[in-house]
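For reference, the sequence and a predicted model appear below.
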Amino acid sequence: MAMTAPAPTGERQDFSAFLRPARDGGRAIELLVKGARCAACLSKIEREMKALPAVAAARLNLTTGKLVVEFEPGAGDPSLVLERLDKLGYPATLYDPGKAAQVRDAEGRRLTFALGVAAFGAGNAMMFSVPIWAGLFGQELGPATRTLMMWLSAVIGAPCAIYAGMPFFESAWRSLRSGRANMDVPISIGVILTLAISFVETVLRGRDAYFDAAVSLLFLLLIGRWLDHRLRASARSAAADLLALQAPSAAVIGEGGVERRTPLGEVAPGDVLIVRPGERIPVDGIVAGGASDLDKSLLTGETAPVRVGAGETCQAGALNLSGVIRLRATARSEDSAVAAIARLVEAGTQSRSRYVRLADKAASLYVPVVHSAAALTFVGGWLLGLGPREALLRAVAVLIITCPCALGLAVPAVQVTASARLFRRRVLVKSGAALERLAEVDHVVFDKTGVLTEGRPQLVGAAPAATAMAAPLARASSHPLAKALAAAHPGPTALAEEVREVAGQGVEGRIGGRIARLGRADFVGVKGASRTETELWFGFEGDTKIRFVFVDRLRADAAATVEALKARGLTVEILSGDVASAVEAAARAVGVTAWRAGLTPTEKSNAVRDVTAAGRKVLMVGDGLNDAAALAGAHAAMAPGTALDASQNAADLVFSGEGLGAVVEAFDVARSARGRALENFGFAALYNLVAAPAAMLGFVNPFVAALAMSGSSLAVTLNALRTGAGRRA
């Protein structure tokens, strides 16, 4: 359902049916906003929404396009929100994830088609421009032939430039309507004036036409716009992947004890659910009956399964390993632990979208200065005796030669080059501004399990004969430690018979006619055993018991990576959800003195936020669901290729392989990229300081201006190719 502007008669549509409960008894509405691309758009929309009567809060996520407007209790008119958004130039509809995806897909197809049209126009218009250039340098080309070539260039180049420039023209118009000027304004004015002066020169049988220059400029800029769209698309899936960990339905026990499958969204607090082994906990709740082991590694990072019984709390997203439990729901699906993490991820992505690139800062000065210079050139030339045509040519030359192509390519060219170099070294860069932020990092936070360690429990110190005895029973269990025990004996092994799994304790079965048990110490028959490490016990009834110890080994280069980061002036910390003894041992082994254990996802995210509030720039390296919110909230984020999909999507960079050296490699390349980007900005500034006065004084005509503009872009690109050159993986 589209949300449209109020009727001219003053009647406003009633959207009260689409309001949902919000904080403190208020109500909220979710809208899909179109056309918001930059931090300036975000700031303006949120500021204008908060200025409306009875609006308590407004939050826009640039990545998803979703605007959440919260109203005070018993007040607020959603139609006013629509009306204000329409006046600002940002049309809105009621937020529907499916509709939002369709809009984004349509935008992607439009950019792709515009890019193809620009490529076609640039190549074919150039085909007719080359003979004109040859004629200017003394080759035989008659006036009639030159005019014909100009018309052919116009027939191909002008329509392509108009179509390919529509994304920039529309953005510039919205910007001007809202009383500001973005980078698309000078691009649009430059392209339109270039086409206009080219048509005038063609009609008057002049010597110069620049249809090819206009469409070529748009082709280069559309490449950057398309890449930005793709990067946003990859970032949008982080919160969606987290919510996908929730089961689509739940088994609810109704009246008379009848079990029925109920959509997750319809589960209410107080409902009693049945959760069987192999299923994930659908909503947060309290165990009302039964006992089981839960795999909470995705939520907390703790490697060992956690036993739960009657009266204990379970969080959505945990995997039920062994027993059937009855769960009394305490929250709806949208209020579950997984949903809370998803909101933290979205908030982290939102804060990252506020990062203002250096090019945007330069644009705030660039736009008025260049336009003023072009206007001054036209007026001054006319007053000094030049004809209107010659004065306009000089003004157009100023706009062309100072076109922000080099400025616009200064950062993207470096990012593309650095990303390509890191990709060859098995590091995928997913965010356009990730390298900028990574270069600013001064504090590194590592998760333990799966990052500093391999994330795979391994059996240590066990005799082959012992593993051979326990393997038949271990192969009959789905417990992670039992699987590791079975893997330690790769030879052929028959499964135990009459296997029975005892929830929260272990498994029992017959091996060679004898009863055997594998699991906790007291279950196997060992009394008073102290449990200091991850372990399993095995034994035959009435026989000696065997203890199996498991460890999660550190990555081979973990200590070297920490040392290399310290050598570069960075401080290192470990934040983990695992038990204190395991975290302390890992920290001591890699040389880290600052560490914290037993942290929940929210506590990890808060810890990163606290360090950031203290003025530090944090790089978070994590792999689990419990790391996703911290990854999203950090200044920069990295995840291994073995990480959960949600964590990979929340991270800026993903690295593959068994080592951590990619973290150091990415940091080095990021710092190199920052240096090249600053050099490009310096060159762009120097170029404009020299080129603009030359065009204003008439030393440069539009043809030479187009060559100079292209040359500046080429120089910026060639300098970008030096990023990370000579560094070893």
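Sure, I can see it.

From now on I want contacts and neighbour counts done on CA atoms only, so please keep to that.
Will do.

where do the strands sit along the stretch 1-150 of the chain?
20-21, 27-33, 55-61, 66-71, 92-94 (DSSP state E, counting those that start in this stretch).

Same list, those, but as CSV with mean neighbour count please.
Listed next are these as CSV, based on neighbours: other CA atoms under 10 Å:
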stretch, mean neighbour count
strand 20-21, 12
strand 27-33, 23
strand 55-61, 20
strand 66-71, 24
strand 92-94, 21
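
Nearest to residue 207, out of those strands?
Among the strands of the stretch 1-150 of the chain, strand 27-33 comes nearest to residue 207, with 46.5 Å by CA to CA.

what's the closest one in contact with?
By CA atoms under 8 Å, 6 or more residues apart in numbering, the residues outside strand 27-33 that reach it are 18-22, 65-74, 78, 90-96, 100.

next one: stretch 529-547
Contacts for stretch 529-547 (CA under 8 Å, 6+ apart): 304, 466, 470, 481-482, 514-522, 524-526, 548-551, 581-582.

try 7 Å this time
The set of residues external to stretch 529-547 that reach it, using CA atoms under 7 Å, 6 or more residues apart in numbering, is 304, 470, 514-521, 524, 548-551.

and the residues you listed, which are buried?
Neighbour-count burial (16 or more other CA atoms under 10 Å) applied to those gives 304, 470, 515-521, 524, 548-551.

And these, which is closest to residue 366?
residue 304 (57.8 Å).

if we can go back for a sec, mark which of the contacts of stretch 529-547 are part of helices, please.
Judged by DSSP state H, helices contain the following of the contacts of stretch 529-547: 470, 521, 524.

between these, which is nearest residue 319?
For the ones in helices among the contacts of stretch 529-547, the nearest to residue 319 is residue 521 (23.1 Å; CA to CA).

what secondary structure does the closest residue to the closest one other than its chain neighbours sit in?
Residue nearest to residue 521 in three dimensions, not counting chain neighbours: residue 537, with 5.6 Å by CA to CA, 6 or more residues apart in numbering. Three-state call for residue 537 (DSSP: H, G, I helix; E, B strand; the rest coil): strand.

putting a second one here so we can go through both:
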Amino acid sequence: MLGRIAPAPAASLSAAACAHCGAPLAAGQARFCCAGCEGAHALVAGLGLDAFYRRRDAAASCGALRPAAEPPATDFAPLARAGRDGSHSLELMVAGLTCGACVWLVEQALAAEPEVLRARASLSARRLTVAWRGPAERANDYAALLARLGFRVAPWSPACLRATEDEEGRALVRALGVAAFGAMNVMLVSVAVWVGWDMGEATRAAMHWLAALIGLPVIAVAGLPFYRSAAAALRAGRANMDLAISIGVLATAAMSLSEAIRNGPYTWFDGATALLALLLAGRVLDRAARRKARQAVAELLALQEGGVTLLGEDGAARTVPVERVRPGDRLLVASGERLRLDGTLEGGAEEALLDTSAITGESLPRRFAPGAALPAGAVNMGAPFRLRVTAAAADGSLAAMARLLERAEQAKSRFVSVADRAARLYVPVALGVALGTFLGWWGGVGVPWQEALVPAVAALIITCPCALAIAVPAVQVVAVGALFRRGILVASPTALERLATADHAVLDKTGTLTEGRPVLLPDPARDPASLRAAAALAHASRHPLARALVQACPDAPAAEGVREIPGAGLARGAERLGSAAFCGVAGAPEEGMALYYRAGSDAPAVAFRFADRVREDAPAAVAALHRLGLSTELLSGDGGKAVARVARACGVGAWTAHATPQAKAARIEALRAEGRRPLMVGDGINDAAALALAHVSASPGDGTDLAQTASDLVLRGEGLAALPAAIATARRAQRIARQNIAFSLAYNVVAVPAAVAGLATPLIAAAVMASSSLAVILNALRAGREPPPWTR
């Protein structure tokens, strides 16, 4: 039997909520809404995991965990993968993982089982990997355990990641729609009162109650994301910005309702609804930005989706899903097919020619000898060959890169913004001032509570963190807009803060410092007729060097009767164009950026040498990075000679060649462990893990979709030259943001005493608060100024 049952501890939720799932209790229910929740609560206690409830209460977005009445109907045993040591492993899609507390509970509950070797859950992917010693049938027991705790499980696949529900995101969009609709309509009703038109008391009362009829439901519904976050913060014994926003909105609504009841001169339903609409718009944009890393994982795993050609023991070929392939199986890889699994080239076969640009960043295809390891994600550009699989899809190199991306997303989500750090001190002080004002007038002076509420709300409005709440966002909006006009897309809400503190730039070579496509080097001794004849043959191939040869002589007509020998070259009669060995050139230097042409068996061979041209703006951009105080280094999957040449041309002192995606990610982690804040710039799939792990990252506009979705900035306009300007803009934006925060705090020192003394009505308080917000916005406009000329 799974788990150990013990008496349940006291519930951490209120008496009106279920102690396990948090659902409201009906009449006659003491602690649990159903027998399933009571059993789940006892199971958590029996496993010694009572801390889950404290962690759950401290989380801002933990959902309800309603235990399933029946165990899962799916038989998970056939899906378990057998290990070499008799162990088994299983990957599940877990619905209900909404916060770190849920992840902790799932991992700890499974780890408590004596046979479990490891259990790892990913919050972003909703994926659970569990390994155990014992029979495959234990998979059903573990799935049943999760169902008893309130999690729904299903077999995991890459398609599951793209279909993961984002209930929090949809709730924010719904709340934004409600708030925007309500704010516009309340404003229409309130404008007549605010402009001071001559109206009788009955008309004014009707306007107040119409505004209340629209505003109160909007405030109740649209403010739920803030109210839930504030309640969670209170349960955790801390204050956050949402707590101040919630109290400010609710107090404004209460004050407005009080004024409507006594037909006072003004109500403030319009301000409360408008504030909710603006803040929710920011939350929706933030949520959209945090989805980008999950999209990057999905796109990476999509490289493995589909079928492969499995060879049986009798040599018969059949197409099977990639998930059914196990280590040791033999696959047939057709010409032009992408390798979906890691493996080795079977002995006895000819060399394999693979395009590994998506994996290693190398600009030219590589040759692999029999027995060599072949990476998943590469494309076969030569003849068909047989592959011996060395790792299943879930254990291969692409899956490892996906796990790096997931880990990086969770690490970046812990970055605390400047505004949140300021709110830790500011919010308790603001709330204390408002409460003290109310108690002082009500208990100390002895005025009725309604009259005491006026200066208290005025103090709360004046100290309302509106200026603080927009201090950083306003600067970011201006800075992001200025960067957008320069062709720089900012994809992360905290990208500018991290970019401003970067101190070391790690640069990819191919496609970042270079153009990513080979060009023919000039040779005065070469016969132009040979170039024309070679280009005529090259029309028949899609090889990058052949394409570069055609581009160098575009007027050469395409030759007929040309046949391509995969991995060797092109032939037409006695003519040859290809590698040195194919053209019979003995003693040729080993260089991947060269083609040879021979018009006949007795004709001399003509060499065509190529280079990946350095971007025109790369040396100036690297020099500007140095002037900004950033050290630089070059990481590339290409060979040493090519990497050294580009490093010298661009002024980069340190470089590393033959860097695999894992090596790039490891280098970024090593830099961060040293206390550095690396800026990673790359354009390929092989750079995605390093881009996600970096302190901040950027990708050129012509980079792969995966690299761009893993990056914080996309340099679409001026290319690499825009990066130093972006850093200068980010640093200026952070200085202005801190100025705004300091101003919003200083303004309160002046305005709060007037509100506490009752000298400022809520109307005056609103005007003062608006003026402070206006000053913050005007200062924020300075963030859009052009950066210094030497950064461009």
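Here it is on my side, so go on. None of the values given here were measured: they were computed from a predicted structure.

What residue in the second structure is paired with the residue nearest to residue 521 of the first structure?
In the second structure, the residue matched to residue 537 of the first structure (TM-score structural alignment) is residue 596.

show me where the stretch 251-400 of the second structure has strands.
307-311, 317-321, 330-333, 343-345, 352-355, 366-368, 373-374, 379-380, 385-389.

Same question for the stretch 651-792 of the second structure.
Using DSSP E, counting those that start in this stretch, strands in the stretch 651-792 of the second structure cover 654-656, 678-681, 696-700, 713-715.

Including mean neighbour count and distance to residue 480 of the second structure, could the ones you listed go into JSON lines?
Shown next, in JSON lines, are these (neighbours: other CA atoms under 10 Å; distance: least, CA to CA, whole Å):
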{"stretch": "strand 654-656", "mean neighbour count": "18", "distance to residue 480 of the second structure": "32"}
{"stretch": "strand 678-681", "mean neighbour count": "29", "distance to residue 480 of the second structure": "18"}
{"stretch": "strand 696-700", "mean neighbour count": "30", "distance to residue 480 of the second structure": "14"}
{"stretch": "strand 713-715", "mean neighbour count": "26", "distance to residue 480 of the second structure": "10"}
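
between the ones you listed, which gets nearest to residue 735 of the second structure?
Closest among the strands of the stretch 651-792 of the second structure, using CA to CA: strand 696-700, at 18.4 Å.

how about the helices in the stretch 401-550 of the first structure?
405-424, 434-439, 464-474, 480-487, 521-524 (DSSP state H, counting those that start in this stretch).

any idea how far the aligned residue in the first structure for residue 553 of the second structure is from residue 540 of the first structure?
Alignment note (TM-score structural alignment): residue 553 of the second structure maps to residue 489 of the first structure. Look at residue 489 of the first structure and residue 540 of the first structure: by CA to CA, to the nearest Å, they are 19 Å apart.

Neighbour count: these two, which is higher?
residue 540 (21 against 18; other CA atoms under 10 Å).

distance of that one from residue 203 of the first structure?
Distance from residue 540 of the first structure to residue 203 of the first structure, by CA to CA: 100 Å.

now the end-to-end length of stretch 780-787 of the second structure.
15 Å.

in that stretch, what's buried?
780-781, 783-784, 787.

So which residues make contact with it?
474-475, 478-479, 482, 725, 728-729, 732-733, 736.

do the same with stretch 333-353 of the second structure
Contacts of stretch 333-353 of the second structure (CA under 7 Å, 6+ apart): 303-304, 365-393, 396, 567.

just stretch 549-560 of the first structure next, same as before
By CA under 7 Å, 6+ apart, the surrounding residues in contact with stretch 549-560 of the first structure are 452-460, 534-536, 590-591, 658-660.

In space, not sequence, find me the middle residue of the first structure.
residue 235 (3.0 Å; CA atoms, centre = their mean).

Out of the strands of the stretch 651-792 of the second structure, which gets nearest to residue 268 of the second structure?
That would be strand 713-715 among the strands of the stretch 651-792 of the second structure, by CA to CA, at 39.9 Å.

What is the corresponding segment of the first structure for the closest one?
Counting by TM-score structural alignment, strand 713-715 of the second structure corresponds to residues 653-655.

how far apart are that stretch and its match in the second structure?
Superposed on the second structure, stretch 653-655 of the first structure shows a mean distance of 0.7 Å to its aligned residues (mean CA distance after the TM-score superposition for the first structure).

How far away from the center of its chain is that stretch?
12 Å (CA atoms, centre = their mean, to the nearest Å).

I'd guess residue 181 of the first structure is in a strand, am I close?
No. Going by three-state DSSP, the assignment for residue 181 of the first structure is coil, not a strand.

Return the residues in contact with it.
175, 367.

Distance-wise, check it relative to residue 8 of the first structure.
30 Å.

Then residue 622 of the first structure?
54 Å.

pretty sure residue 573 of the first structure is touching residue 596, no?
No. Applying CA atoms under 7 Å as the test, residue 573 of the first structure and residue 596 come out as separate, 8.3 Å apart.

coming back round to it: look at residue 622 and residue 8 of the first structure and report which has more neighbours.
residue 622 (31 against 7).

how about that one, what's its partner in the second structure?
Residue 622 of the first structure maps onto residue 682 in the second structure, by TM-score structural alignment.

before we move on, back to that, would you mind reformatting the buried residues of stretch 780-787 of the second structure (as CSV) and adding columns for distance to residue 470 of the second structure while you're at it?
What follows is these, written out as CSV (distance: CA to CA, whole Å):
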residue, distance to residue 470 of the second structure
780, 10
781, 13
783, 14
784, 16
787, 23
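
Among the residues you listed, which are located in helices?
Per DSSP H, these map to helices at residue 780.

which stretches of the stretch 51-200 of the first structure form helices?
Under DSSP H, counting those that start in this stretch, the stretch 51-200 of the first structure gives helices at 78-88, 97-136, 143-164, 166-177, 184-203.

quick one, what contacts residue 593 of the first structure?
residue 587.

could you measure the counterpart of it in the second structure against residue 644 of the second structure, distance?
When the second structure is aligned by TM-score structural alignment, the residue opposite residue 593 of the first structure is residue 653. According to CA to CA, residue 653 of the second structure and residue 644 of the second structure sit 9 Å apart.
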